[in-house]
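Chemist: model the structure of this input:
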Amino acid sequence: MPPVSVEFLLRDHLADPACAWSLGAYGAVAAFARDPAESAAFCEGGRIGLATPRGAIALTASPDLVPFAYETGFTGGWSQAVALCLPAQACAMGRRVVLTELGPDEAAARAQDRGAILFDLGLGLRAVDACVRVAAPDLIDRLRAACGRPILAPGAAIGALLMEASPHRVFSARFGRVEVYTPIPPAGGASASGPHTHILPQLLRLGRTHAATAPIPSGLVPCAALHPAHPAKDATGRRAGFDAARHAAFGSLLDAWGDPALTALRRTVLAGGEPDPVSANSRVARSAIRAAQAQVLAMRS
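Modeler: Predicted coordinates for the structure are as follows:
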């Protein structure tokens, strides 16, 4: 058994402003992050979460929630995350494929938003409902008039309307949600730092729940993830001096919530050894080895 509970894992990382969060699927993601000095209020109703002026996250440590920690290696570095997964048979959300009105958002993180109307964007995601939340009567009327149609169909005008109006985005899974209040950037523009959303039709068409490089165990579907501070990057993703404490902290997460075989390969590389060729003969194993090799180089720089 892991040394800490799922609830402790969530609460501990939510208390760290250097940890970022994401909720979504391949091609549609809502991200939450906050600055250390940014005002934040805890969510009500027993949920594990925070609301800031730019967004919110609200989670529950449901009994079927399974964390899975992993690293992936690539040319010049590595990434790390703890995927928050559900069993495949227990992850399904609405799976709507057209714009659909859902009614008032009674589960909103902030009481002030609970009278606003949720509209499911109809992206057809397996384990996530990607929605917008609207309070302005004129925009509600325009969205109601567009209900029943796909928003990404050729010639659909609803996408441009939403970009211009920039309503709250609300992405929900069975165990929680991320809300984003920042403006939607114009086409070709960069997303704001902190809470933001990405919807990429070319990736959505692939129908994947996650990237092929993420070694999620069979039978689990990742719905969200926590992203602890990287040992060799700053908050903007730029290279920074190696932080041994951060590296050790993620090693502990791998020990508690990762794949034991991949974690063993990591330890071998970090200790200066050569992985057993039989154990290293898979795509995910080779990625884990590349990640560890990148860490060795970062320690030396």
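Chemist: every contact and neighbour count from this point should use C-alpha atoms.
Modeler: Will do.
Chemist: Trp21: which element?
Modeler: According to DSSP states H and E, Trp21 maps onto strand 20-25.
Chemist: swap in Ala69?
Modeler: Counting by DSSP H and E, the element that carries Ala69 is strand 66-74.
Chemist: and that strand, which residues are buried?
Modeler: Under the neighbour-count criterion of 16 or more other CA atoms under 10 Å, strand 66-74 has Val66, Pro67, Phe68, Ala69, Tyr70, Glu71, Thr72, Gly73 buried.
Chemist: from the contact counts, what lies against it?
Modeler: Contacts defined by 3 or more CA pairs under 8 Å, 6 or more residues apart in numbering; DSSP states H and E place strand 66-74 against strand 77-87, helix 244-257, helix 283-300.
Chemist: structure for this one too, so we can compare:
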Amino acid sequence: MTTIAPNPHSPYATANPQYGHIFAVPAFLPAPKPGGLLPTACEAMAVVGKDVIETWPGAELPEGLCPLCAAVMNGGEPPARTSSECKDCDAATWHGELCAVCRQEKHEAWWPTRDTAPSTDTPAPLTAEREQEIRDSIPTVYGPPWIVQPDMEADVWRVMYATDHPLAGLVCEVPDYGAHLAEFIACARAAVPELLDELDRLSALPELLESALTERFTDTGNPYARMVWHEDAPDGYPSTHAVSPVKVAAVLRELIRPAAAPAADEAGE
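Modeler: All right, here's what the predicted structure looks like:
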């Protein structure tokens, strides 16, 4: 039996990346063009690969195929998907924060640059041991701010810490060609503790997310209750929907990057 590979990656695809997907194209039309982002039989969006395999209802399907696409090819219905609103054009869509047309437009612009785009590989997680090493490396004295001062006579950049002494304390000297390195060293004294504080805040996200989802999407305040959201339908009657992963991700983004507090004059203080 033929085995197909997963579809090529695109940041604008919505189909399950573990499988190859079916593109429902009538036999009298040309085969899908490789590299294009098209709707799949499971009503997601996937990139057409180089090797397109033709199939038809009732035919033996290859291994590695999306089970949802396979079910549709065998006469089943595509999965029910939650409708939302495209953030770019406000069109109704079941493809998350962008509709199919906007995804295709962005994919077409991104696709030619894919070989030069930054890697999307997820970095290895920070281990507890490495985190502790970083915490232990922070000096208990010589606090920020650190500053950079040029010494033109010695052709060096000096990184200094603030002190009551008439002359600031010397941390290190960097050759004159290393101005950016000196700035990095000076910035790191304040930046590393700030990043560790942010790590502490993000480590509490599971509890914060549970609390936020419970408050917004449960009617009883019970964290084990079914999550739903309500809106007024076009006919004026209230409508209830199950909470989709898109809404959960939106709440998570709010928690990761909370909105800045308004300035005093904006808050009316």
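Chemist: can you calculate the TM-score here?
Modeler: For these two chains in superposition, a TM-score of 0.23 is obtained (TM-score structural alignment, normalised by the length of structure 2); 116 aligned residues with a CA RMSD of 6.8 Å.
Chemist: got the angle between the strand holding Ala69 of structure 1 and helix 244-257?
Modeler: In this structure, strand 66-74 of structure 1 runs at an angle of 130 degrees to helix 244-257, with axes from the mean of the first three to the mean of the last three CA atoms, to 10 degrees as the basis.
Chemist: burial check on Pro104 of structure 1, number of neighbours?
Modeler: Pro104 of structure 1 is surrounded by 17 other residues when neighbours are defined as other CA atoms under 10 Å.
Chemist: just give the nearest non-adjacent residue to it, would you?
Modeler: Using CA to CA, 6 or more residues apart in numbering and skipping the chain neighbours, the partner closest in space to Pro104 of structure 1 is Ile117 (4.4 Å).
Chemist: ok, that neighbour touching Pro137?
Modeler: No - distance between Ile117 of structure 1 and Pro137: 9.7 Å, which falls outside the contact criterion (CA atoms under 8 Å).
Chemist: which of those two has more residues huddled nearby?
Modeler: Ile117 (20 against 11).
Chemist: for the more buried one, give its distance to Ala30 of structure 1.
Modeler: In this view, Ile117 of structure 1 and Ala30 of structure 1 are 19 Å apart by CA to CA, to the nearest Å.
Chemist: do Arg267 of structure 1 as well
Modeler: Taking CA to CA as the measure, Arg267 of structure 1 and Ala30 of structure 1 are separated by 33 Å.
Chemist: next helix or strand past the strand holding Trp21 of structure 1?
Modeler: Sequence-wise, the next helix or strand beyond strand 20-25 of structure 1 is strand 28-32, with elements assigned using DSSP H and E.
Chemist: against which helices or strands is that following strand packed?
Modeler: Of the remaining helices and strands, those touching strand 28-32 of structure 1 by 3+ CA pairs under 8 Å, 6+ apart are strand 20-25, strand 55-59, strand 168-173, strand 176-180, strand 196-199.
Chemist: which outside residues touch the helix or strand just after that strand?
Modeler: As assigned by DSSP H and E, the chain's next helix or strand after strand 28-32 of structure 1 is strand 41-42. With CA atoms under 8 Å, 6 or more residues apart in numbering as the test, strand 41-42 of structure 1 has contacts from Ile48, Gly49, Leu50, Ala51, Thr52.
Chemist: can you count the residues close to the first one?
Modeler: Using other CA under 10 Å, Ile48 of structure 1 has 19 other residues around it.
Chemist: that one and Phe171 of structure 1, how far apart?
Modeler: 16 Å.
Chemist: Leu161 of structure 1 too?
Modeler: Applying CA to CA, one obtains 19 Å for the distance of Leu161 of structure 1 from Phe171 of structure 1.
Chemist: between the two, which one's more packed in?
Modeler: A direct count of neighbours by other CA under 10 Å for Leu161 of structure 1 and Phe171 places Phe171 higher, at 24 against 14.
Chemist: ok, so what distance separates that one from Ala51 of structure 1?
Modeler: Phe171 of structure 1 sits 15 Å away from Ala51 of structure 1 when distances are taken as CA to CA.
Chemist: same check, this time on Leu84 of structure 1
Modeler: As judged by CA to CA, Leu84 of structure 1 and Ala51 of structure 1 stand 20 Å apart.
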